[in-house]
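In: please work out how this folds:
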Amino acid sequence: MMTAESEHAAANFEPLRPKLMRVAYRMLGSVADAEDMVQEAFIRWMRTDRTEVREPEAFLRRTVMRLCLDQLKSARHQRETYIGPWLPDPVVEDDEAEDVTLPLMLALERLSPLQRAAFLLHDVFGLGFEEVAAAIQRDPAACRQLAARARAQVREARPRFQVEKQRGLALAEAFYAASRSGDMTALGAMLTADVSAHADGGGKRPAATEPALGFDAVMQQYERVAAWLRVNGSTLVRVGFVNGLPGFVTLEADGELQTTALEIEDGKIAAIYVVRNPDKVRHLH
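Out: Down below sits the predicted model:
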């Protein structure tokens, strides 16, 4: 049974949970793992001597970040043996993400865990290097170097072309209609010459094990997809922003959800990201 003091501590934690989830998810790319890290931070918060904690939010952010750094060690090994392209768990919202889009999350995957932590805490969440240093247990000068190296590597993943919200959603709806009906002329008119398509099935649902690169390869892939869908069908669940990109959620013939996110450059689709792994879409049900 919780004491009044414990109930007060739990009540103080809950408003911080969404912020901590943002940190954990952007570090790990997995909703379930992020939830586990935040829940472990909650357990540690309840066990700690809170009279010694001057800034609960900073204390909890440090706790979550250290848990994520430990988690990344095992996650890296899992991704080395992952079947096909790895994409982060899809987060579907009505508006664009204000900080980290899917291409940037993929770029973060190429960083070391410490570089990723320094970049996210400083460049994305706006913390000073003193607090970054406290969170990842390095001195401020080292954190500056980590963030600078990370910044140089992910610079190209920052959105270079901003798409107006309604235009992006309209393009997502048009892509859904063309890809499901097999209107390849309409589909082709939406794609850039160097478009790519990435599908994450995780070995648990059918998906291409290599990205399709270039206009011809993507068109051929979607010709096959359209032929299959003419027989099996696909139902649009909602249109929105998937990891900050225009996209949609569908219910496929096998009863599983699927997300599609579209990276847009100069009004055309430059990359298509499809998540089919049932473990990664379970939280959307």
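In: okay, CA-based contacts and neighbour counts for the rest of this
Out: OK.
In: check which residues of the helix or strand harbouring residue 75 are buried.
Out: Element membership of residue 75, judged by DSSP states H and E, is helix 56-80. Within helix 56-80, the residues that count as buried by 16 or more other Cα atoms under 10 Å are 56-57, 59-69, 71-72.
In: can you pick out the most distant pair from the residues you listed?
Out: 56 and 72 (24.2 Å; Cα to Cα).
In: buried stuff in the one helix or strand residue 225 maps to?
Out: Per DSSP H and E, residue 225 falls inside helix 215-232. For helix 215-232, burial by neighbour count (16+ other Cα under 10 Å) applies to 215, 217-219, 222-223, 226, 229.
In: which neighbouring elements make contact with that helix?
Out: helix 165-181, helix 184-189, strand 191-200 (3 or more Cα pairs under 8 Å, 6 or more residues apart in numbering; DSSP states H and E).
In: ok, now with 7 Å
Out: Secondary-structure packing of helix 215-232 (3 or more Cα pairs under 7 Å, 6 or more residues apart in numbering; DSSP states H and E): helix 165-181, strand 191-200.
In: need those in CSV (columns: mean neighbour count).
Out: Formatted as CSV, the helices and strands packed on helix 215-232 follow (neighbours: other Cα atoms under 10 Å):
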stretch, mean neighbour count
helix 165-181, 19
strand 191-200, 21
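In: next, format those as a markdown table and append distance to residue 116.
Out: Output for the helices and strands packed on helix 215-232, formatted as a markdown table (distance: least, Cα to Cα, whole Å):
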| stretch | distance to residue 116 |
| --- | --- |
| helix 165-181 | 28 |
| strand 191-200 | 22 |
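In: I have a second one here; can you model it like the first so I can compare?
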Amino acid sequence: METVRERMWLWGHEAGSHDTGWDISRSSRITPVEAAFYMDVPNVIMVRYHDKPEMPFDQYAIPFRRLKQVFWSVVGGAGRSSDEERKHVLELATRNPNIIGVFMDDFFKRAQDEGDTGVLSVDALQSLSDQLTIDGRRLGLGVTLYTHQLGMDLTAHLDLCDWVSLWTWEAPDLKDLEENMTKCEQIAPDSRKLLGLYMYDYGLHVPMPLEAMQMQCETALRWLHAGRIEGMIFLASCICDMELETVEWTREWIAKVGDEMLG
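Out: Here you go, the predicted model:
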């Protein structure tokens, strides 16, 4: 049997990624792997942010070998991606067997934007999916889905995704978490679900209320034990050394519940 901790993930960004733009008013020096060890979380979803880290990723990825499981982004923050980057990440996975999949952040465009619904067309996503068997092992394809996107027609893209992570962009909307997870299950019935847990309210540019942090963590734990989700993701590594109240509370909570056996 697995422990709760083994199903925990940390969302990884380059150190300092959130120092500006979010009104946090603090700076960070912690790397994704350092943050994972600080929080005592064994798995990381590494996502490029503002084109950082720079390619090639091989040397940057060396410390990640100490982690249990890793996703590496092929679509980074703000939906940035390129053929070159996607090819390189697949090559990176051949040299790092604990990379179990690739991830697409900020993948779905706003309903009012013109063009395809996703950063990649359905055909391009199918082509990517066809390349995910490497050295006899199948990489998973993960995607970010925000609750405010649940009313969009995303079926064709979601059908190609193995993992769907659900995120609530503004903390007040967490009151609808149960309803929104049900909607997620309806539009992506066959995918493995991850619940995204913001440790800062990026939507409103304010600290995450402690009671909201506690509620979403306890909900994730309940759903994990019930088999409703496959895991939970704490966002983000680059705020783990800012001594934010919610981060420190979460660290203590992980220590408290991490060794529980699933089921």
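In: let me see the TM-score of these two.
Out: Overlay of the two chains. TM-score (TM-score structural alignment, normalised by the length of the second structure): 0.28; 125 aligned residues with a Cα RMSD of 6.3 Å.
In: based on its surroundings, how many neighbours for residue 181 of the second structure?
Out: Neighbours of residue 181 of the second structure under the rule other Cα atoms under 10 Å: 18.
In: and it, helix, strand or coil?
Out: helix (DSSP: H, G, I helix; E, B strand; the rest coil).
In: and the nearest residue to it once chain neighbours are set aside, what element?
Out: Nearest residue to residue 181 of the second structure, sequence neighbours excluded (Cα to Cα, 6 or more residues apart in numbering): residue 166, at 7.5 Å. Element membership for residue 166 of the second structure, per DSSP H and E: strand 163-167.
In: remind me what that strand packs against, helices and strands.
Out: Contacts defined by 3+ Cα pairs under 7 Å, 6+ apart place strand 163-167 of the second structure against strand 140-146, strand 192-198.
In: remind me what the first one packs against, helices and strands.
Out: Judged by 3+ Cα pairs under 7 Å, 6+ apart, the packing partners of strand 140-146 of the second structure are strand 99-104, strand 163-167.
In: can I get these in CSV with distance to residue 180 of the second structure and mean neighbour count?
Out: Shown next, in CSV, are those (distance: least, Cα to Cα, whole Å; neighbours: other Cα atoms under 10 Å):
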stretch, distance to residue 180 of the second structure, mean neighbour count
strand 99-104, 20, 24
strand 163-167, 9, 24
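In: now distance to residue 221 of the second structure too, for these, in TSV please.
Out: Converted to TSV, these look like this (distance: least, Cα to Cα, whole Å):
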stretch	distance to residue 221 of the second structure
strand 99-104	23
strand 163-167	15
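In: quick one: which of these is nearest residue 123 of the second structure?
Out: strand 99-104 (15.5 Å).
In: three-state assignment of the nearest residue to residue 195 of the first structure once chain neighbours are set aside?
Out: Sequence neighbours aside, residue 270 is the residue nearest to residue 195 of the first structure in space, at 4.4 Å (criterion: Cα to Cα, 6+ apart). Three-state assignment for residue 270 of the first structure (three-state DSSP): strand.
In: just checking, what's the longest helix in the second structure?
Out: Identified as the longest helix of the second structure according to DSSP state H is helix 210-226.
In: one step back: so which of the helices and strands packed on strand 163-167 of the second structure is the most surrounded?
Out: Greatest average neighbour count among those goes to strand 192-198 (a mean of 24), per mean count of other Cα atoms under 10 Å.
In: report the angle between that one and strand 140-146.
Out: Relative orientation of strand 192-198 of the second structure versus strand 140-146 (axes from the mean of the first three to the mean of the last three Cα atoms, to 10 degrees): 50 degrees.
In: so what does strand 192-198 of the second structure touch, helix or strand wise?
Out: For strand 192-198 of the second structure, the packing partners by 3+ Cα pairs under 7 Å, 6+ apart come out as strand 163-167, strand 231-235.
In: list the buried ones in the very next helix or strand once past the helix holding residue 225 of the first structure?
Out: Using DSSP H and E, the next helix or strand after helix 215-232 of the first structure towards the C-terminus is strand 234-242. For strand 234-242 of the first structure, the buried set under the neighbour-count rule, 16+ other Cα under 10 Å, comprises 234, 236, 239-242.
In: equivalent analysis for stretch 85-95 of the second structure, please.
Out: 85-86, 88-90, 92-93.
In: output these in CSV; the columns should cover distance to residue 129 of the second structure and secondary structure.
Out: Converted to CSV, the buried residues of stretch 85-95 of the second structure look like this (distance: Cα to Cα, whole Å; DSSP: H, G, I helix; E, B strand; the rest coil):
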residue, distance to residue 129 of the second structure, secondary structure
85, 15, helix
86, 11, helix
88, 15, helix
89, 13, helix
90, 11, helix
92, 16, helix
93, 14, helix
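In: closest one to residue 74 of the second structure out of those residues, please.
Out: residue 86 (5.0 Å).
In: please name the nearest non-neighbouring residue to the closest one.
Out: Leaving out its chain neighbours, the residue that sits closest to residue 86 of the second structure by Cα to Cα, 6+ apart is residue 74, at 5.0 Å.
In: returning to that earlier point: of all the helices and strands packed on strand 192-198 of the second structure, which one is nearest residue 32 of the second structure?
Out: Nearest to residue 32 of the second structure among those is strand 231-235 (10.8 Å), distances taken as Cα to Cα.
In: what residues does stretch 224-238 of the first structure touch?
Out: For stretch 224-238 of the first structure, the external contacting residues (Cα atoms under 7 Å, 6 or more residues apart in numbering) are 179-182, 248-253.
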